[in-house]
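sequence-free structure coming up:
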């Protein structure tokens, strides 16, 4: 990194300093550099950059050629504009199933909102519901990052849709693109638990801190008028964004943190409280954990960094990764720590290969100690030791709960996050009638907040009548499952996810019930490609699209999302779902420890043991069709004892014995 050199747009970054770093002040002080900072470029040739990097640099901070493309007569925008459009919160998509013969692609746009901690006002909910009907495909999609996606918007309607969101206290700025994405936070609206209030406020502040600042967003969607609302940014956010004592900022730049080229790739942040892993904290580039004292006063924050899900099939240089503990900072230093981590990614992340550009690859390459050291240079002080934490748990917050102020909140299950049809109309009616604000959860569900106890029965009856079942009626598989949209809209999708998972869940539920495991919770996630938007690599069973109706099967994630799953099987056809999983479920039933979930069991016994067990497994149906063999009583007793000791049926043990004798596969 060359500090003090000219940057795009004439801005410069603050020069490096040398000397001894003071650890107790935010004032700009001298510091010790742990990595070499060259005084001249190490090569006479410019560093290789991807095509997207050039597009960003030439765009005048995300304006051109997007502004020109939006007003021409085409139903689409060109490649350069499409890359810029992401930063404004939208992707151009091809509705593959609405293509007309000989007329090419059917272009439309998906708009994604920015909702820190998933908080949505009553007014914005009603506006989004209206926009879905007037300009979208009639549905609202709740994302795995607590935001909305509105599908099916035509180019000619984009300005109306975007300006409507902005003027009704919403935003799409930074919902996509090479910037910080929507900041997640714990969804529970507890009023009597100060750590939850602090976490949601912190998520909102970090979203403001890292929001693009150049004004291009308002130039395009509001003709340059920055819409004024009653909302005012936290003054400390404003001051800490401007602080540049340690080289985090571009001086005199419209984008003080991002500069003209923004980040190498997207950057994801989640905030939570100790023990509550409803946000999949370890899957984020940056995780922030609120630390309070016994009296509930905010003290500071634990920091984890380097997580991420995206990968590419059969490319071992790409992989999912969990975030590592970095350290602890006091409450006054959280924004400086966030900026320091973002600046490290900005200046050291790969810009030549977008598949290697996420923060996780930098942390993995450097190791945590070097990464921490470089971040500390940008922060101007050292991290304190990571504070001890309780065991993590997953909370979905479905059903009725006390807010802590005399009011209730109600977590409503939404299958795969898609609100449509009669459930959409019923939610609209309830939310509008009672003036209820809502929260979108990281598990694609919705929470109705600020509910008076007297409204409870009427609300539940209205929603249940529309097919939004109370939590008690959900299957154990449905309750914890998630899927990405996949086909037909996502350009990266290889196969189905959202439309296939309900049927897959039905089959899994039937299989588990047949084996006496119907009430066991099971985290199942499905994606139509390996990018992992529904976080399948954290699931107890993850299905990752690998071809038409074909999936990788990942096993071994934990129910509290603290352990990565691993690839168990490649290219499994959906038709072979039961044949693949029945032996594993049977083994789990017979050999698990008390209360042990399927993911924990799979990780404990290991995949080799799972495969060996499956190789000799004989289902009850298969056993009934096999030839009968008579055995002496003592031999049968020995076989039965062996089967019982290994958690197998007698037919299974006999089949394995025959395999060993014949040296063959399944002896059927």
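Okay, I see it. On a predicted model such as this, the values are computed, not experimentally measured, just so you know.

Going by C-alpha atoms from here, please, whenever you check contacts or count neighbours.
Fine.

Identify the residues contacting stretch 229-240?
Residues outside stretch 229-240 that contact it (Cα atoms under 8 Å, 6 or more residues apart in numbering): 169, 205, 206, 208, 209, 335, 336.

next, the one to line up against it:
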């Protein structure tokens, strides 16, 4: 589903599949696709067959292949969207696996529509890619797809007539990280150069082929294109791509992004068609008290004559509404409260992956907890007059980064609310005109700027996190540090005297000291007491100083 564009009848089918085969809800993902939950094994094949009957598919939804090509939603620039959308479809088709296995397993060797089966993989070969591969298309000044977080990016360049002239090409972005493994890191893509629209598909293919032939096939955690580029060097990698192309990419052309969030509300394009961007919190399509979004969108799908666009920030655009159909669509949006955009800018800018309880990779909560956390951070923002100022907050349940948290401005846990409160207050008082929160916290020294993926671990947590005494001693040198201490003391410390340790555990049980007092050290597993007499867990200390009579 390139660009997240689907027809009303396809939306209606997805709604029905969620009810018949899943848990009654479905989710808009950050790859502009649908995600179903609660599909039990005996429903899996029939669910996939129903998706294909809607002329959508699950081919290349996972695995070491090119994934769904995502595209900026840009509701106000519908003509340009149509051009980049058509380009994205061509790229998707060019990089699609040709294997017959998908149809053999799920569709009983039958294609619902299209060409006859072809049992050949001209691009992927016998062993496919070393790792997954992601492509995005962005239209400045909106970077709602986070173009630099993708393996390959195409930044649309418009000519003086407002027509699509071509693309600046980026390569080497990726979010995934493995805890404790410093060979892994998030990385932003590099700009390689400019290509025409006609050259774009070939450029995407050749970049993928260089990754196919040079990616790390021994260590999957170090197999993405970003690591290949860092290992080969950008110039060498670019040279290999251009060698396969048979020509050099042109120099990159000027461009500028000013946001990576969605443009909510109504927009009218140059052709007179109307588009409405709905806020769908974390992409979850469901009915809940006071928010029957699933039912509302189903009713809209029954009468809508345009299309739906899923955004890479997990929201939904009802597109191509004719003027004569506006009253009906507006009434339905209002009836089901889908037109409610009174949320804070913080909430409108938030995003979360599904995490618990449905993702097998999850280590923590994400989608279910983020709204609760935003409730808390919203209060801090409102106290400082920032209700309508966007701060991009994203949360994921594991370091793979499906919600693209490493290019957000805050990735938070409840423990750091105390840190956020003074930080947000300073931002409200000291920010420069037009300065985003993420830029401010770097300028203010809360975090260190990351200039490349490999430098991600340097000064982890910012300059402030490197302010502990241990870093001061390492920076000054032990002798210089000791000298400064003795200068303040006015005398020198004596030489250290001999000592030895033989354990770092507690001495349990009873002990009697020289004064005749008795002391008992209890074992409290992990320091927690769950005795119902206490209102909360307590850390227990040794009971000391008891007289003999006790």
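Looks like it arrived, so ask away. In this text, all values refer to a predicted model and were calculated from it rather than measured experimentally.

what's the TM-score here?
Counting by TM-score structural alignment, normalised by the length of structure 2, the TM-score of this superposition works out to 0.78. Behind it: 452 aligned residues with a Cα RMSD of 2.6 Å.

related to what we said a few turns ago, return the member of the contacts of stretch 229-240 of structure 1 nearest to residue 567 of structure 1.
residue 206 (34.6 Å; Cα to Cα).

Give me the nearest residue to whichever residue in structure 2 pairs up with the closest one, chain neighbours excluded.
Aligned counterpart of residue 206 of structure 1 in structure 2: residue 91 (TM-score structural alignment). The shortest distance from residue 91 of structure 2 to any residue that is not its chain neighbour, by Cα to Cα, 6 or more residues apart in numbering, is 5.1 Å, and that residue is residue 201.

Show me what that neighbour lines up with in structure 1.
Per TM-score structural alignment, the equivalent position to residue 201 of structure 2 in structure 1 is residue 335.

quick one: residue 420 of structure 2 from residue 463 of structure 2, how far?
16 Å (Cα to Cα, to the nearest Å).

make that residue 69 of structure 2, sorry
Separation of residue 69 of structure 2 from residue 463 of structure 2 (Cα to Cα) stands at 37 Å.

Pick out whichever of those two has more residues nearby.
Under the criterion of other Cα atoms under 10 Å, the comparison of residue 69 of structure 2 against residue 463 puts residue 69 first, with 28 against 16.

Now do the contacts for the more buried one.
Applying Cα under 8 Å, 6+ apart, we find residue 69 of structure 2 in contact with 1, 2, 3, 31, 88, 89, 91, 92, 134, 135, 136, 137.

Which secondary structure element is home to the equivalent of the last one over in structure 1?
Residue 137 of structure 2 maps onto residue 271 of structure 1 when the alignment is built from TM-score structural alignment. Assigned by DSSP states H and E, residue 271 of structure 1 belongs to strand 269-272.

contact partners of that strand?
Residues contacting strand 269-272 of structure 1 (Cα under 8 Å, 6+ apart): 180-186, 196, 199-200, 202-203, 279, 281, 284-290.

Narrow these to those in helices?
Among these, DSSP state H puts 196, 199, 200, 202, 203 in helices.

quick one, helices of the stretch 351-500 of structure 2?
Counting by DSSP state H, counting those that start in this stretch, the stretch 351-500 of structure 2 forms helices over residues 370-383, 417-430, 437-443, 469-476, 478-489, given from the N-terminal end onward.

can those helices go into TSV with extra columns for distance to residue 224 of structure 2?
As requested, those are exported to TSV (distance: least, Cα to Cα, whole Å):
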stretch	distance to residue 224 of structure 2
helix 370-383	29
helix 417-430	33
helix 437-443	26
helix 469-476	33
helix 478-489	42
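
Residue 128 of structure 2: which of the ones you listed is closest?
Residue 128 of structure 2 sits nearest to helix 370-383 of all the helices of the stretch 351-500 of structure 2, at 36.4 Å, using Cα to Cα.

In structure 1, what range does the closest one match?
Here helix 370-383 of structure 2 aligns to structure 1 at residues 501-514, judged by TM-score structural alignment.

what's the average distance of the matching stretch to structure 2?
Once the two are superposed, stretch 501-514 of structure 1 sits an average of 0.8 Å from its aligned residues in structure 2 (mean Cα distance after the TM-score superposition for structure 1).

Please report how far the alignment partner in structure 2 of residue 601 of structure 1 lies from residue 86 of structure 2.
Residue 601 of structure 1 maps onto residue 440 in structure 2 when the alignment is built from TM-score structural alignment. The spacing between residue 440 of structure 2 and residue 86 of structure 2, counted by Cα to Cα, is 38 Å.
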